[in-house]
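**Q** Okay, sequence plus prediction incoming.
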Amino acid sequence: MRLIRRFEERAIELVRSGVIAGGIHPYIGQEAIAAGVCAALRRDDFITSTHRGHGHVLAKGADPARMLAELAGREGGLNQGRGGSMHAADFGLGILGADAIVGAAAPIAAGAAWAARQAGSDRVATCFFGDGAVNQGVVFEAFNLAALWQVPIIFVCENNGFATSTRTEDAVAGTIAGRGAAFGMWTRTMDGMDVEAVLAAATEAVDRARGGHGPSLLECLTYRFDAHHTFEYTARPRYRTTEEIEAAQARDPLPRQGARLPEQVREAIDAEIEDLLTEAVQFALDSPHPDPSTALEYLYADSTPVRAGVA
């Protein structure tokens, strides 16, 4: 969680200085969800992410230096600077990619989980999405097929109370957990600001999926401390009050978890993270920009293998 928090804060500094063009969607405040869920996964399990996906990618094990270089559009990035903030991927770690289209990663994760089961593997998939995605039809299609075919997937809804600036209660009829239950999925709602609560629920959901008991929906109640997107630093939309943000910050997941650790351990972790991210920033700054002549590379597979018996 400390890594994710400080990574985002350092990334915001690079946005302000112009190193990261276009801005980012900060994950600050929601760290317990990525950390808790990914701690329940194996290295070879799959995840799909969102436009606010840095935390998921880091929690799954991606190199912070290469991730920061990706945000800066540099060749040293996870995807040679082509993916940027909203499309980072690392197939070697099971990170099938973030997706800027709201809800679009749900069928990708469901397909990956189904394919793993067809191959005789016990790998599972986890799909992260926000409360703003629960009204997207493609999410319900993924719910339906996952439940119908008992696909080993965990759907994780990060309910931070806002779809950009629209409050959840103004856009979502019924309950989010109720939507999962309607498809017959094992469903839990928990405090998404408590990493231990998230880990406990995620571990049970992963065990169920790996054991052949089908999909689960976890609704993690959380709050985004920072802007929806860094454009808010100049646009300054008024959809919530300072008092509301400060009340949510009283439930900050980092000091809550830090209080469970010996002071010396916490201080050692903090120091390690600072050194790691100082090196990551330097790596990103030193990494070159892609050569414009290679702009059309990595858009398509070099060849499409044809299955036996297919003309």
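**A** Sure thing, it's come through.
**Q** From now on I want contacts and neighbour counts done on CA atoms only, so please keep to that.
**A** Will do.
**Q** From residue 225, how far off is residue 243?
**A** 12 Å (CA to CA, to the nearest Å).
**Q** The two: which has the busier surroundings?
**A** residue 225 (18 against 9; other CA atoms under 10 Å).
**Q** my guess is that one meets residue 25, correct?
**A** No. The pair residue 225 and residue 25 does not pass the contact test of CA atoms under 8 Å, sitting 11.4 Å apart.
**Q** Spell out which residues are contacts of both of these two.
**A** Common neighbours of residue 225 and residue 25 are not found (criterion: CA atoms under 8 Å, 6 or more residues apart in numbering).
**Q** now the strands: where do they sit in the stretch 201-311 of the chain?
**A** 216-221 (DSSP state E, counting those that start in this stretch).
**Q** Residue 159 reaches residue 218, doesn't it?
**A** No. The pair residue 159 / residue 218 is not scored as a contact, 9.9 Å apart, by CA under 8 Å.
**Q** Now do the one helix or strand residue 38 maps to: which elements does it pack against?
**A** Applying DSSP states H and E as the criterion places residue 38 in helix 31-39. Under the contact criterion of 3 or more CA pairs under 8 Å, 6 or more residues apart in numbering; DSSP states H and E, helix 31-39 touches helix 54-59, helix 195-210, helix 253-258.
**Q** what separates the nearest residue to residue 253 once chain neighbours are set aside from residue 242, distance-wise?
**A** Leaving aside its chain neighbours, residue 253 sits nearest to residue 193 (4.9 Å; criterion: CA to CA, 6 or more residues apart in numbering). Distance, residue 193 to residue 242, using CA to CA: 19 Å.
**Q** Included below, for side-by-side comparison, is a second structure:
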Amino acid sequence: MTDRPNDHALEKFRRMVRIRLFEDKAEAIHAAGEIPGALHTYAGQEASGVGACIVLRKDDYMVGTHRSHGHPIAKGAVLRPLMAELLGKVTGICKGKGGSMHLSDFSVGSLGETSIVGSGVPVAAGAALGSKLLGNDRVTLCFFGDGATSEGAFHEGMNLAAVWKLPVIFMCENNGYAVSTPASVGVPVKDMTDRAKAYAMPAETVDGQDVDAVEEAMTRAVERARTGGGPTFIETKTYRYADHAVNMGRILLERGAEVDEWRLRDPINLYRARLVQAGVEASVLEAIETEIAAEVADALQFARDSAYPEQAEAFDDVFVERLPIPDFISA
């Protein structure tokens, strides 16, 4: 970062705060019963997502995970339809049918967030293959966790990307746990980048709490992909504050002081201090936080005011033609 922050630097702060405040609100209303189903939050990992997405163009592709709200927001998604989706409303980004874990937002190139661990890797390879065959310079970014590196789909997708030199960046957000299993127990290597060696793929491990460090690594990877150099594997060492899924119980308590230690390296606080040191007035950052708090409140009100889908819409976007709702369901 230069001595004097510019709009780009402040945009990184803005996006990280937007993720945190959105996630905090989502967790609160989930606890109150407003969000149906599971909720997997991204709080603590903001620098990883923002540092990666800030390098991408709007038309670049992105594939995410079940920890699914942070990635689209990091790439610039609008909050109103995202919040409405969580509440299952018809104004949601997927008309209320995707919910928290299965989001797609094509307006920012998000091809899908999914609960199937590791399943995004071959999807990302396919999207990158499409870009190569079409002869455009779009790149694809694929997020996944440390647990996904033990899935067969991960290795299949990595292998194809390496063999065909596809324009894709594989980003492993290593938050130390696969649900509740420590990575040290479930994976035989210290750094996930070691797994990229089998595919002769350039790889680097970066501090996932440092948004600038992530951006620098991603910049190199994107340049390589756009110029025909093939895929890159990036591991960000990061941490999630909440349980695997919020309100899951017990696991957070068992991590105890570990959570407190990671909070000392909170990505937003670290970047805030860096911006202030570089000459940004605290009042500027406070104004951004106030603005985003209002944006999140507006998104929630929009979601609450929106209607639920009609019963007759249940099979829309699933089949080519609408199917009738059986009488025994309608009754």
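**A** Thanks, I have it. Treat the numbers as computed from the prediction; the structure is a model and nothing was measured.
**Q** mind checking which of the helices and strands packed on helix 31-39 of structure 1 is nearest residue 1 of structure 1?
**A** Proximity to residue 1 of structure 1 (CA to CA) singles out helix 253-258 among the helices and strands packed on helix 31-39 of structure 1, at 6.6 Å.
**Q** The helix holding residue 38 of structure 1 vs structure 2 - mean distance after superposition?
**A** When structure 2 is superposed, helix 31-39 of structure 1 averages 0.5 Å from its matched positions, counting by mean CA distance after the TM-score superposition for structure 1.
**Q** how many other residues sit next to the equivalent of residue 55 of structure 1 over in structure 2?
**A** In structure 2, residue 55 of structure 1 lines up with residue 70, judged by TM-score structural alignment. Other residues within reach of residue 70 of structure 2, judged by other CA under 10 Å, total 27.
**Q** Looking for the alignment partner of residue 219 of structure 2 in structure 1.
**A** Match for residue 219 of structure 2 (TM-score structural alignment): residue 203.
**Q** Near that match, how many other residues are there?
**A** With other CA under 10 Å as criterion, residue 203 of structure 1 counts 17.
**Q** For residue 316 of structure 2, see how far away the residue mapped onto residue 123 of structure 1 from structure 2 is.
**A** In structure 2, the residue matched to residue 123 of structure 1 (TM-score structural alignment) is residue 138. Applying CA to CA, the value for residue 138 of structure 2 to residue 316 of structure 2 is 30 Å.
**Q** Equivalent analysis for residue 136 of structure 2, please.
**A** In terms of CA to CA, residue 136 of structure 2 sits 32 Å off from residue 316 of structure 2.
**Q** For the two, work out which one has more neighbours and name it.
**A** Taking other CA under 10 Å, residue 136 of structure 2 and residue 316 do not tie; residue 316 has more neighbours (13 against 10).
**Q** Okay, the more buried one and residue 329 of structure 2: tell me how far apart.
**A** 16 Å.
**Q** buried stuff in stretch 2-11 of structure 1?
**A** Within stretch 2-11 of structure 1, the residues that count as buried by 16 or more other CA atoms under 10 Å are 2-8, 10-11.
**Q** Provide the aligned range in structure 2 for it.
**A** The aligned range for stretch 2-11 of structure 1 in structure 2 is 17-26, by TM-score structural alignment.
**Q** go on, stretch 269-284 of structure 1?
**A** Taking TM-score structural alignment, stretch 269-284 of structure 1 hits residues 288-303 over in structure 2.
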